[in-house]
Every structure is written in structure tokens, then in C-alpha cells.
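Q: Return a 3D structure for these sequence lines:
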Amino acid sequence: MPFLPITKEEITALGWDAPDFIVVTGDAYVDHPSFGTAIISRVLEYFGYHVAVLAQPDWRTDKDFTRFGKPKYGFMVGSGNIDSMVAHYTVARRPRKEDAYSPGKKMGLRPDRAVLVYSKKIKEIYPDSPVIIGGLEASLRRFAHYDYWDDKIRPSILLDSGADLLTYGMGENQTIEIARRLYAGEPIESITDVRGTCYAVPTKEYRPGPAVECPSFEQVCRNKKEYAVSCRKQQDEQDAVRGRKVIQRHGDRILVQNPPMPPLTQKELDAVYDLPYMRTYHPVYESMGGVPAIQEVEFSITHNRGCFGACNFCSIAFHQGRAITARSEDSILREAKKLTENPHFKGYIHDVGGPTANFRQPSCEKQKKQGLCAGKKCLAPKPCPALCVDHSEYLDILRKLRALPKVKRVFIRSGIRFDYLIEDKDDTFFRELVKYHVSGQLKVAPEHCTPEVLDSMGKPHIEAFLKFQKKFFKLSKEDGKEQYLVPYLMSSHPGSTLKDAVELALFLKREHLRPEQVQDFYPTPGTISTCMFYTGLDPYTLKEVNVPRTDREKAMQRALLQYFVPKNRDLVISALKAAGRSDLIGMGSECLVRPTPEMQRSKVQSREKRGKWSSKKTTKRR
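A: You can find the predicted model right below:
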């Protein structure tokens, strides 16, 4: 079959009386392995289930939700590839103008809090049909969480939505097990032992056993320190080897998170990427302008999952996990050959990456048996002494991809962890990265420069970036290439003061870096940094952390990082004055910004005035 059915007529033509499962998504239907909906749908299909896809249903009526009738076994509900609130609003909480995951970038085709809205609607129409929620939005909101858009604590999305079960993380094996048991006739209420899932039960029915208990919903609403403690406990148990059951009371109910599902094996991950994806959006969207989100991934290859870098502001560690799973060389080459057969292929593979492109191996040998260390990072503030660094397998794959017929260039556009790269004693990969895999500019993420802010971010100190930068330009020069680094920088992260932003501006000037874009810290659910933003506390030390909160302070920090942009001058001047660094306003080479004409006139007038006073005093003395 090409695309999975999206209409009742298609189901009838297939001879089905009803689908086994209906997969509901807030995105348009794109049958590509970069889209979670496509993966879950195709995995279910592979195991023999009849699957229909309900993409961007109109939640204001029942019509779309009754399109296929009631499924035999249940609904699988997600918001799409990203959180629906992030898709709809900027960090300033202003509505976005475009949605790349909707046809023609049209906004308004999914509701705010899509998982919650879809689940409630389904339960209204089919109260006895199982609803299993999953994907990023559900995964990151599985516990009581701070919601930036409401500026308050919301309960677990499982209880809030009325769904029966929640899958967190990369949900293939959870979904397979749940489907198998529903098919066998097991009621959804009894499916309470699947790893990588959350369920809720009345407190009086809960059977106590070994578990880590977080402060309750009521406690974290009342007390920010309790919220920070809760965050730390949840983060520390997100390891498939040593992670334990976690519970959190919500009134007269208890949310139970089972230990994480182990990452897919390489064989399982290969199988997922070998499924018969159409690798594009459904043709029904063609007349609407297509689905722009496919453009970034159509000729890209995902070769790994997980990230042991685990930056505090990133949701990957809490969703995918820190353990690395990588596809085999054969699987990657098979996908590359499929790309070359696409009539739109121009000879360029845009990316061979993942959460972090140059991770293919576990960060150390110990974690295979003991899991990744709780409360510690593999790379920050300095690389762990046990860190194993090896690019040889990744390098071999890139070489074979470059050698394929019809392939002109292979680029790496997803994140390179420069701090990991510079720890490799063999610089062969670094040399070939510079020679073959940079399209003039390489994106890297130092994020900041002061140690205090970088510690709050869970990032390595700036010396690692400077070491990388020096070698990158050296190797580029040796290869006769004029190439540049594009640094990702973040303003207003918890821990950052105006003085820190000034130091970052001075660093950028000193290093001749002029970022075209600056990202304001966005407090999304489920991250350590969002916990800091809400509580003002580091959840691991419970020490206070400065949090930029006002729009004015955020704007000044952002402007400092682009001090060279003329329209930012007034804000930069205000920021420098507020930081006690008026010495950086002037005409000298060490200054960040020139004074305004009004400031110059005022200065001249002040000097003239002082001159007159001086003259009068001199005359009097005579």
C-alpha cells in the first residue's frame, strides 16, 4: 500500500469494516521517518494491524473524529513533531504567523494543547474506546509541570486529558506491546506494567511497592522548592538501566510512571527505517502548497538517537534519553540509495545526523551495565575522565556515502558537539569534516561564554569552543577553504545577568563573531532550565539562580548579543548603563556602541558649561 488510508472510502476499498487503530496527529500527514506519526503508524502496520491516519481533525465538531467510525482497539493520539504551544507561540507569547507542519504553512489547523483537546473530544464521542497519548507533547508533560503560557503548574497531561495510558520517549516497543494486549482482549485498565508508559489509578486502589515518590501536584503548586525536588527526581530516573518506578499524587489519584523502555537495538532501529515510507507528504496537500516541513528532511538521513550531551534547556534527555542507539552502516546506505532514486534529488545529502551528529557510541563502557550517571554530565563542565571518544565508524559511513553514484556532496547540518570532537586524539574526522562536509558554514552551539551561565545551561566552558574554533580555521586554511562558524547563542537563560550578557557581547566582538540570529530562552515543559526559570532554584543544588523575567531585561540581553545592529543601539545603551558599563559607550575601538547624537550634544554642552564655570572662578581669583 502507498499512503495509509485517510478517508472512509479508502478503508471501504481495502475491505476493512473498521480500522484497528486510528492514529491522530496535529501535523499534516507526512509519511517520512522524521515524523513520529509516520513511524508509529508504519510500525503498527508492520505488525499486521489496520491503521488509519486522522491528521489535523477539526476539533470544533464531531465530524472528523467520526470519519472512520469507532476503531476496534483504540486511538493513538499525539500533537505532532513539536509541542503545539511552541508551534503556535513565540517566546514572547505572540502568535506565530506560519506553521511549517501544516499545508501551505497555514496557522489554526490544530488547537492549542492538541493532545488534551483531541483526547477529550474522542472520550466525549467514544467513552469506552481506549485512548493512548504519546509523542513529544505528552512525553514532556507526563508529570505535574510548569506551563509557561498559563504561567502556572498544570497537572499531568494524562489526568488532564482523560486518556487511558501515556507512552513516553520513543514509543515503538511500548506501542507494539499495548497493541498486542488490546488485540488479545485485555482491557486497557489492566495494562499497567509496560515500561515506558504512565497510568493513573485511584489512591485507594494503588498497591504500594518499590518506587520513587515525587512531591504531589498540590505540593509543587504551593512550594517552588518542592517543584525543584520533583524535577530532580524525575530527571534522575530517566535511564533504562537503573531507572525506577516514579509516582506522583494528584488529589485522590496517583500517577505512576513505569521505568523507561530500553532503547531500540540496532537491529530494531534498522527495521524501523526500512519500513515502506512514501517519504513525502500526502498528495491531498499538493493543491494547498504542500507541507514545508518536509524540505529540511527530505534528503537528510537520521543515523542515531539519544544524546549524552544532555544540555539543561533541551528536552531530548527527558524524551529520547541520554543513551545512544545508532543504525547500522548497511541501513544508512540503503536509505541513501533510496534518496538518489528520488526524481527531485540533485546530488546533495543535506545531513547525516540526529540529536547530535557525531555520537554513535556509548559515552563510556560503564553505562552499558550501570546506566548513565545520575546528576552528572558526560561533557560538562569538563569531559568525564571515563569518556570514550571515537569517530571512526561515523567517518567510515560518511566516506561510503560520498562514494555512492549520483552523490555530489554529503553535508552535516545537525549539531556537532565540538567539545566531544576536540577530545578525539585522532583528527582524521575533523580534517574530513572541514574538507568534505561543510557547506561554507558550520553551525555550532557554544550558547554563552561566562562559566556561571554555561554551568546553568549544563554546557562546557568556553575554552572548549575556542580550542575548536582555532583548529577549525587552521584546517580550513590548510585546505584552501574560506569557511565560517555560525554560533548558536542563547539570551536570558536562567543564571544570566545583564553583566553576563555584556561579557558575551565583548567576547563576540573580540572573536569577530556577528550572529545573525539569537534565541531567547524558551521555557518548554520537562527541562531542568524550565524548572530554574519557574523556581529560581537549581534543582540539583537548591541554590538560587538569577532569572531574567521582564520583557525589558530580556530585550536588553538579546540586543547586547547583536550590539552591532543599528536598530539595537538604544537598547544596548540602556543595557550598558543598567550593567554599570557606560565605559563601553563611545567612539573608541574598545566600545560596543556609539553614543546617540543627543548624548554627544549633551556631552558637549556639559563640557562647555564646565568651561564657563572654570572661567568665572579664574577671573574671581585674579
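Q: C-alpha only now, for contacts and for neighbours.
A: Noted.
Q: how far is the helix or strand hosting Thr530 from where the chain is centred?
A: Secondary structure from DSSP states H and E places Thr530 in helix 528-535. Here helix 528-535 is found 16 Å from its chain centre; the criterion is CA atoms, centre = their mean, to the nearest Å.
Q: what's the neighbour count on Gln441?
A: 15 (other CA atoms under 10 Å).
Q: how close does it sit to Tyr484?
A: Distance of Gln441 to Tyr484, given as CA to CA, to the nearest Å: 5 Å.
Q: could you check the distance from the closest residue to Met457 other than its chain neighbours over to Arg154?
A: Spatially, and ignoring its direct neighbours in sequence, Met457 is nearest to Asn312 (5.1 Å; CA to CA, 6 or more residues apart in numbering). Distance of Asn312 to Arg154, computed by CA to CA: 21 Å.
Q: structure for this one too, so we can compare:
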Amino acid sequence: MNTTPRFLPATRKEMDALGWKRPDVILVTGDSYVDAPAIGAAVVGRVLDRAGYKVAIIAQPDIHSDLDITRLGEPALFWGVTGGSLDSMVANYTASGKKRKRCDYTPGGENTRRPDRAVIAYTNLIRRHFKGSPVPIVLGGIEASLRRVPHYDAWQNRIRGSILFDAKADYLLYGMGERSVVELADALASGSSPDDVSGLCRKSDAPVPGYLELPSLEEVKKDKGAFSSMFVTFKANADALTARGLFQKHDTRYLVQNPPQPPLTETELDAVNELPYTRELHPLCQSMGEVRAMETIRFSIATHRGCYGDCNFCAIALHQGRTVSSRSEASILRETRDLTALSGFKGYILDAGGPTANMYGFECEKKLKKGACTDRRCLYPSICPALKPDHSRLISLLKQMQQVPGIKKVFSASGIRPDLVLADKKKGDLYLREVVANHTSGQLKIAPEHTSDKVLSLMGKPQTELIRFRNRFLELTAEAGKPQFLTYYFMVAHPGCGQKEMEELTRFCQSELHTRPEQAQIFTPTPSTLSTLMYVTEKDPETGKPVFVEKQKDAKERQKATLHGTGRGPGRDRKGTSGGYRKKSAPGTDRRPGKHKASAHKSSGRRNSR
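A: Just a heads-up that it's a prediction; the model follows:
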């Protein structure tokens, strides 16, 4: 970190102090401006700043006024628009369609500042107040990335076209955009075309030679078979080493998607995370109230990105990639030491991890050289022998972080994959022992999601030896002399899961796990997941066989009530509770806000991603 970091300007006064008449880039975001490596707009801004560009940020502008969007003037190169760390519809509505009252990323916590379909709303806002401007608008972030091709929108119950066309923007950068955003800025600054930038989507009047053609927007709206074919081809071309470019007719024009950017190298990932972030909330936002996610964001460290789990309900692999990129131990330790110097730091790193905590430090060598396999997955239906889980680097890292002066505890709050622990015959048990003894804050998160073989198969998750893992965790907890427990995340109403399967899961939890799970979410068919494709087509795309899909809101709520014991279901006592279970904590209190995405909301792609 820089010893005297500054915010990127968010006000005209800050720009004047820097001597700027006009910024090169203005980033517009649906989050408050927290200048930290967990917030996408801050990262993109810092990366562009490092490349020599003048970058300013407008956070959560009022879409009913020109005061916010015009306060910095017009950028010289481009507007960058993101809905923020979450898809705005997921941020604003529950799986049952109820309006969310709270937002962890908004000052004061009241969910009133992120508009529905924020990417479209912000682009319209810019067009409305800068009419006729030639300055291009570039979309990015999780909302744009996962809506870049035609997708099912659960809130309107229809297929929508690419958000690039819906928003009437000029370009879209998908995935983790640090490299592509600089390449785009360089092209615009030099007056050359950015059309060939990897990780970029654009509009075209004609098909691109050598690119694969997807079924047209008109076809996928009318024909579920065409929608399925489109998505399978789209997903199959998401790996940087093997992907081909894609094009698709949208009315009279074409959507063009260039192949993705390769994952950042260890050196590049280190550099991104060590940029001079203030790790503070910008004063302009601070004047409006506290941001609930702030403390956890400030005092957490990302050790890696990407996920080779590739679960059907999760968009992380499609957005961040199936290749896990890990930071160096030296970089993470430097950040650890920097955290101890922050005001308000009390000695606790609240999370050291990534999408899944124990994917740090090992990858499939074959994948790194030739790309992700097209005929199998890394962890499903069982762990591929080529992956070779090895927790040795992670054990060493956690121990070294724990020894940094000023550190009392380094917690592993991201959640872990029990199957990876059990598959690592040499170091898996040592890792679990280390986590239980030194890095668990009362509870350890795991996400079995379900116990039915049929439902797990449709989720793309293996049947984990859950009882074996639970028993070993309890043994190590007893050895450590700590009153710790496992927190299980389960999913309700996923395609293939009916009331029968939920009652079976409830009985398993009561008879085998001796608990009534508190953490359960109703499956939300969010854009660009294989599970959403099943929800729409009511078929397994791999076999073509019919799949039961629960689409009735009341029935979904009944499934959840069955698991929680608050409704009609097995094991319910006359008061509707199971007795002796922990009081449910407030939303967000047992998960890392800066990665809201990571634990309980994988199906919605709620990962904090650029």
C-alpha cells in the first residue's frame, strides 16, 4: 500500500485540487464508494489510475435528477457503468419477489439508492443529460457480465436480449475486467478501434468471420430448444485457452463477443490487490450514513479468485473463470501487515479466502496448459485425479499470517469444500485441524446444498461424505476445547427438488445432523446459470430428460418452511419449532458482506466481482 493513499475524486472540489479540468474516465456504480480491493469499481478505477488515466467515481447517483450525474462534467474517453457488487434485481428483491428493505452497500443501510436494472437506468441517465455526446458508454460488473447474451429474467418471466442492446451502450466488458479495461482505454486514447480487445462485447452490422454463430434473439425468444442450444454453446466458450468468438443476430444488427481474457498471473493479481486503496468509505458517502459491509471489507483479504466447482446454480465460474488464480504468500503477508496499521483494526482479519476458502494454492496443471476440459468437470461427479488437492500452501499461509505482529486471529469465513478436504490424503486433515484450532470464529461454513442424489446431480454437485466430515470436525473441535459448530447452507426448490425431496432432506438433518438448518435459500433463476436454463426449459440439458421445476411461490415457501420447521413438515412440534436451535442471526451477520456473493447466494452470482 501507498503510505498516503488518496481517494479517486468523487467531487468537483477534489478534481480542482488535482488540477483536472476533465477526467478521462468516469465510473458510475450502484454501490457506495468504498475504496477497497473487494469493490469492483474501486479496483477498476485504481487499475486505470495506475495506467496513467484520470479516473473519477460517481456512486449511486439519483436517477431522477441531474445533480449527481453532471457534477463532474463529461469524461474525455468513456463512461464506465456498473450495477455494483450485485445484480441490481437480486439486490433489490428476495427469491419470493419481495422488495429488500436493507442494503449492505448503501450508506444508512436503507435500500433506496440502487435502482432496478441499474446498468440500464444509469446508461439512460447519462444519455438523458449528455444528449448527442460522442463519448462511449462501457458496461461492466456482474450485472452486465451475466446479462451479456439473451437471458431469462425471472422478474419479468421472459427472455430478454443482451443488456448491451437494452441499455443502448457502446461496449461491454465481461468477466474480471482489469486487463481489458486498460486495453480499451489505450485504444480509445490512441484513436484506434477497441473491437479486438479480449473480454469485450460490441455491436456490429455484420457477422465476424471465424466466430461461432448463436441462434438469433428472435429464435431463442420463441423456442426453448434454441435457447438451450445458445446457452450450451455460450458456456462452452468461456475458457480463455479454448474459447472461440461468438456472434448473434439481434434484430438487424449483431452482438459480437470476443474470446475472454486469460486469468491474471500471480504477479498481476498481487499488483491489483496491492494498489493504494484507502480502505475507507468516501467522505461524500460517509456523510449519508454508515455502510454495513464496511468493517468486513476493510479487514478481509482475498487470497485467490475463480472457482473450479462450476456448480450449475452458480455464476462464479462463468464470471471469474473455472481457473483458480492464487496470490503469492509474500503479497498476502504484506497486505496483512498493512491491515495492522489501519485505524480501528483490533487484531482480527475477518476473512482470508476467496469464492471457496480451500481452493487456494493448487490447480490442475493440464488445465493451466490446455484450458478447462470440455468433457468433464474438476469436482463433479467426483474429484478429477488430475486436480490433486493439496492444502500445504494454505496451511503455511494461514500460519504465517497468524504470526504477523499485531494479528490476534485470522478467520476463514468464506466457506470450505469438504470434498476437497477429504480428498487430500496427505494434508487435508492437517488443514482442517489448523482451521478448527485457529481460524474458526465459532462456526465453520459448508454448503452441501442438498442430500438427494437426484437433486445434487442436477446441481452439478457431488454427494459429499457429510457425516464423515461432520464427525471429524467434532473430534477436532473437542480436541481444541472450543464450543464450535458447523453451519450448513441448503438450497430450496432447485430444479428437481419438490416437497418430497425437501422432506427427505429435513429428516436427514434431524436424524443424522441433529440440527434444524438456519441457512437456506430459495433457488432464484438468475441470468446465465445452467440451473436457470433447466428452470426455463424444464429439461436436463445434458440428457434432454424432463425435470420437475417448482414455479409456485407458495410451494417454494412451503419447502423452506419444512426445512426450518416453521410450517407443515416432518419433525415439527406443535409450536412449529424443533426446540434447542440457535436464534437466527440478522441477514449478513454470518457472512462476509464484501463477498455477499460467496456463501449463501451462489445461485444468484452474488459475488463481489468486477
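Q: Where in structure 2 does stretch 33-44 of structure 1 fall?
A: Under TM-score structural alignment, stretch 33-44 of structure 1 corresponds to residues 37-48 of structure 2.
Q: Helices along the stretch 401-550 of structure 1, start to end?
A: Ranges of helices within the stretch 401-550 of structure 1 are 418-421, 428-436, 451-457, 462-478, 498-510, 528-535, based on DSSP state H, counting those that start in this stretch.
Q: Strands of the stretch 301-450 of structure 1, start to end?
A: All strands of the stretch 301-450 of structure 1, identified by DSSP state E, counting those that start in this stretch, fall at 304-305, 325-326, 348-349, 351-353, 409-410, 441-447.
Q: tell me which residues in the last one are buried?
A: The neighbour-count check on strand 441-447 of structure 1 (16 or more other CA atoms under 10 Å) flags 442-447 as buried.
Q: can you redo these as a markdown table with distance to Ala28 of structure 1?
A: Converted to a markdown table, the buried residues of strand 441-447 of structure 1 look like this (distance: CA to CA, whole Å):
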| residue | distance to Ala28 of structure 1 |
| --- | --- |
| Leu442 | 31 |
| Lys443 | 29 |
| Val444 | 30 |
| Ala445 | 30 |
| Pro446 | 34 |
| Glu447 | 32 |
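Q: In structure 1, point me to whatever sits opposite Lys551 of structure 2 in the alignment.
A: Here Lys551 of structure 2 is matched to Arg549 in structure 1, going by TM-score structural alignment.
Q: er, His151 of structure 2 actually
A: Using TM-score structural alignment, His151 of structure 2 lines up with His145 in structure 1.
Q: which residues does that match contact?
A: Each residue near His145 of structure 1 by CA atoms under 8 Å, 6 or more residues apart in numbering is listed here: 153-156, 525-526.
Q: Over to Ala28 of structure 1?
A: 55-56, 101-103, 281, 291.
Q: Now with 10 Å, please.
A: Listed by CA atoms under 10 Å, 6 or more residues apart in numbering, the contact partners of Ala28 of structure 1 are 37, 53-57, 80, 100-103, 109-110, 281-282, 285, 290-291, 293.
Q: same deal with Lys13 of structure 2?
A: 19-20, 72.
Q: quick one on the thing from earlier: who are the packing partners of the helix holding Thr530 of structure 1?
A: strand 145-147, helix 224-236, helix 451-457 (3 or more CA pairs under 10 Å, 6 or more residues apart in numbering; DSSP states H and E).
Q: In CSV: these, plus distance to Ser476 of structure 1.
A: Supplementary listing: those in CSV, determined by distance: least, CA to CA, whole Å:
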stretch, distance to Ser476 of structure 1
strand 145-147, 45
helix 224-236, 40
helix 451-457, 28
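Q: Between the ones you listed, which one is closest to Thr497 of structure 1.
A: Closest approach to Thr497 of structure 1 among those (CA to CA): helix 451-457, 8.6 Å.
Q: pretty sure Val212 of structure 1 contacts Arg249?
A: No - Val212 of structure 1 is beyond contact range of Arg249, at 11.7 Å (criterion: CA atoms under 10 Å).
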